[in-house]
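[1] give me coordinates for this.
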Amino acid sequence: MIEVKDLLIKYGNHTVLDHLQLHVGSQESIAIIGPSGCGKSTLLYALAGIIKPQSGTIEINGEAVNGTRKETGVILQSYGLLPWKTVWENASLGLQIRKLPKKDIQTKVSKILKQLHIIDQKNKYPVQLSGGQQQRVAIARALAIEPDLLLMDEPFSSLDAIVREELQHVLVDTYYRKKLSILFVTHNIEEAVFLGQKIIVMQPNPGSIRAIVENEHFGDPDLRKKKSFHETCVKVRQLMEGQTE
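    I've put the predicted structure just below:
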């Protein structure tokens, strides 16, 4: 699905990502975690085609990434909702840009808003919604284009714990229904362990991959209640602190 080879990204004279290598298989859910300044968001934006590297290559499904691709859905921290557009208009924006027939837009957007339980909010504006509802709209807009890859930058960081966990379950359900690949950046260890089949632990100065943790318990809705969940959280924390196994 994704092949990253010798990725070098600099901001001025500062090296953010140093010849990074990464392979992501088809239909995998990948968490990217690490301290501030390790290049997590930069990597995500490079995969989205928003940032151009100084050297190295990124291929998705065998094709080089040279700018944004229509099959990639992106959700940023700010949600990116247009305040002057309704829930329906925000969710359908990508399809309108692609000039799909109105009937197809109606069908696709209705289905996704129902799946995310916000169809009853379709005529409201973002300012009239809670943070969790706004995030659902952002997810709906990204999924409406039927992406094969969903990139998310700290998608739930501004939400309270209960809403965050609710939307984490929504994301897992979406992953299984849509059969897509997901990469998301987070600072939250528990979120990374709950949502990541693989957890990429990054280190700074310059940004590189310290370790990749395989999470065999991904997809268990009761994972947070189990010993294995806490054991994996401890393992990830130790790696982030530079400890070896």
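[2] hey, let's count contacts and neighbours off CA atoms from now on
    OK.
[3] ok, Lys103 - how many residues close by?
    By other Cα atoms under 10 Å, 8 other residues sit near Lys103.
[4] quick check: it is in a helix.
    Yes: in this structure, Lys103 lies within a helix as judged by DSSP: H, G, I helix; E, B strand; the rest coil.
[5] so how far is Phe229 from it?
    With the distance defined as Cα to Cα, to the nearest Å, Lys103 ends up 45 Å from Phe229.
[6] what segments of this protein are helices?
    40-48, 87-91, 93-97, 102-115, 131-144, 161-178, 189-195, 227-240 (DSSP state H).
[7] how much space separates Val236 from Phe229?
    For Val236, the distance to Phe229 equals 11 Å [Cα to Cα].
[8] neighbour count winner among the two?
    Higher neighbour count among Val236 and Phe229: Val236, with 25 against 19, using other Cα under 10 Å.
[9] still on that earlier bit, make a markdown table out of the helices of the chain and add distance to Val65.
    A markdown table is the format used below for these (distance: least, Cα to Cα, whole Å):
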| stretch | distance to Val65 |
| --- | --- |
| helix 40-48 | 7 |
| helix 87-91 | 25 |
| helix 93-97 | 19 |
| helix 102-115 | 27 |
| helix 131-144 | 19 |
| helix 161-178 | 23 |
| helix 189-195 | 26 |
| helix 227-240 | 29 |
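[10] let's compare: structure for the following, please.
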Amino acid sequence: MAEITLDGISISYPATNGGEPYTAIRDVRMNVPAGRFVSVVGPTGCGKSTLLNAVAGLIEPSTGQVLIDGQPLRGRNARAGYLFQQDGLLPWKTVLDNVALGLQLRGVPTEERHERARDWIKRVGLTGFERSYPHQLSGGMRRRTSVAQTWIVDPDILLMDEPFGALDVQTRQIMENELLQLWTGSGKTVLFVTHDLDEAIALSDEVVVLAAGPGSHPVGRYEVTLDRPRDLLNIRTQPAFTEIYASIWADLRSEVMTSYERANPQAHLDD
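    Below is the predicted model of the structure:
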């Protein structure tokens, strides 16, 4: 189990064409307790992925620091697995070898890594597709392969950047359910980025709303008090879900409108 702390981090990018440097996020202070599932939502361009990349150690903060269990992060976060928006499957490798890739990079012998990969392939419902290549899989099957590829190395932290955004609604809900089943009881800390407030509420213990960029920062944190385990195929019809949604949307809508008006200064959304 691992705790994530963002201690006043800001991330700025160099100026282009003689302009001012762009500050994606500014003075972000946030804690994700060990074993919690926390989702981050906000308008387009608010720095959600930038924040995730900082926790992954792919971007070094301009100011402030990322702490893992109280220790400053230096370089890549070796305790984290990262599930990107686009899968990282290698087209020339089979499902079996893609799932086993992380173990191969760690020097695990072939027989052992294939045995462990077959177990994870079974867990994500892809038994029978071990010898298939990525181009032979549906979008949902590719996502299942990516989930297995990420989990097989047993990271303490799972970072997920819109992992189901490209899937159709039905497949997405099935994948969300399967994700929760894998996570429940694992003790893993999850930081999940999504544009979909429904998804954030359905999955999470807590939802964090980021302000419109530039210079984004958290403007609201909401506990999700829905009971676990959750059936995500039916949870959205519960009155408690609707109440939580309405509470969060009040803040999120304001930030979405601010972001839109900054990008389109002549627009008036309330007209």
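[11] TM-score them against each other, please.
    TM-score of the superposed chains, computed with TM-score structural alignment, normalised by the length of the first structure, equals 0.95; 243 aligned residues with a Cα RMSD of 1.3 Å.
[12] wait, Gln21 of the first structure sits on Ile2?
    No: the pair Gln21 of the first structure and Ile2 does not pass the contact test of Cα atoms under 8 Å, sitting 10.5 Å apart.
[13] comparing these two, which residue is more hemmed in?
    Per other Cα under 10 Å, whichever of Gln21 of the first structure and Ile2 has more neighbours is Ile2, with 20 against 16.
[14] which among the helices of the first structure is found nearest to Ile30 of the first structure?
    Nearest to Ile30 of the first structure among the helices of the first structure is helix 189-195 (7.6 Å), distances taken as Cα to Cα.
[15] residue contacts, the residue opposite Ile209 of the first structure in the second structure once aligned?
    Aligned by TM-score structural alignment, Ile209 of the first structure pairs with Pro218 of the second structure. Counting by Cα atoms under 8 Å, 6 or more residues apart in numbering, Pro218 of the second structure makes contact with 28-30, 208-211.
[16] what about 10 Å?
    25-30, 40-42, 208-212 (Cα atoms under 10 Å, 6 or more residues apart in numbering).
[17] go on, Phe84 of the second structure?
    With Cα under 10 Å, 6+ apart, Phe84 of the second structure has these contacts: 49, 146, 159-164, 193.
[18] how about Gly131 of the first structure?
    Contacts for Gly131 of the first structure (Cα under 10 Å, 6+ apart) come out as 79, 137, 156, 158-160, 163-164.
[19] mind doing that once more with 8 Å?
    158-159.
[20] got it, and Ala212 of the second structure?
    42-46, 255-256, 258-259.
[21] and with 7 Å instead?
    With contact set as Cα atoms under 7 Å, 6 or more residues apart in numbering, Ala212 of the second structure has these partners: 43, 46, 255-256, 258-259.
[22] same question for Cys38 of the first structure.
    With contact taken as Cα under 7 Å, 6+ apart, Cys38 of the first structure is in contact with 16, 202-207.
[23] spell out for me which residue occupies the centre of the second structure.
    The centre of the second structure sits closest to Met160, judged by Cα atoms, centre = their mean, with a distance of 2.1 Å.
[24] aligned to it, what sits in the first structure?
    Applying TM-score structural alignment, one finds that Met160 of the second structure aligns to Met152 in the first structure.
[25] measure that match to Val4 of the first structure for me?
    18 Å.
[26] ok, whatever residue of the second structure lines up with Lys124 of the first structure - contacts?
    Superposed on the second structure with TM-score structural alignment, Lys124 of the first structure falls opposite Ser132. With contact set as Cα under 7 Å, 6+ apart, Ser132 of the second structure has these partners: 94-95.
[27] pull the contacting residues for the residue nearest to the centre of the second structure.
    Met160 of the second structure is in contact with 82-84, 191-193, counting by Cα under 7 Å, 6+ apart.
[28] mean deviation, stretch 139-146 of the second structure versus the first structure?
    For stretch 139-146 of the second structure, the mean deviation from the first structure after alignment is 0.5 Å (mean Cα distance after the TM-score superposition for the first structure).
[29] trace Thr186 of the first structure over to the second structure, please.
    Correspondence of Thr186 of the first structure to the second structure, assessed by TM-score structural alignment: Thr194.
[30] and for the closest residue to that match other than its chain neighbours, the neighbour number?
    Closest residue in space to Thr194 of the second structure, ignoring its immediate chain neighbours: Glu162 at 4.9 Å, by Cα to Cα, 6 or more residues apart in numbering. Other residues lying near Glu162 of the second structure total 18 when counted by other Cα under 10 Å.
[31] so Glu162 of the second structure sits right up against Leu83, yeah?
    No: with contact defined as Cα atoms under 7 Å, Glu162 of the second structure does not count as touching Leu83 (8.4 Å).
[32] isn't the match of Thr186 of the first structure up against Val41?
    Yes: in this structure, Thr194 of the second structure is within contact of Val41 by Cα under 7 Å, at 5.7 Å.
[33] neighbours of the corresponding residue of the second structure for Arg237 of the first structure, just the number please.
    Taking TM-score structural alignment, the alignment pairs Arg237 of the first structure with Trp249 from the second structure. Other residues within reach of Trp249 of the second structure, judged by other Cα under 10 Å, total 15.
[34] just give the closest residue to Trp249 of the second structure, not the sequence neighbours.
    Excluding the flanking residues, the one nearest Trp249 of the second structure by Cα to Cα, 6+ apart is Leu197, at 7.9 Å.
[35] look up how far Gln104 of the second structure lies from that neighbour.
    Distance from Leu197 of the second structure to Gln104 of the second structure, counting by Cα to Cα: 37 Å.
[36] equivalent analysis for Tyr222 of the second structure, please.
    Note on Tyr222 of the second structure: its distance to Gln104 of the second structure, by Cα to Cα, is 40 Å.
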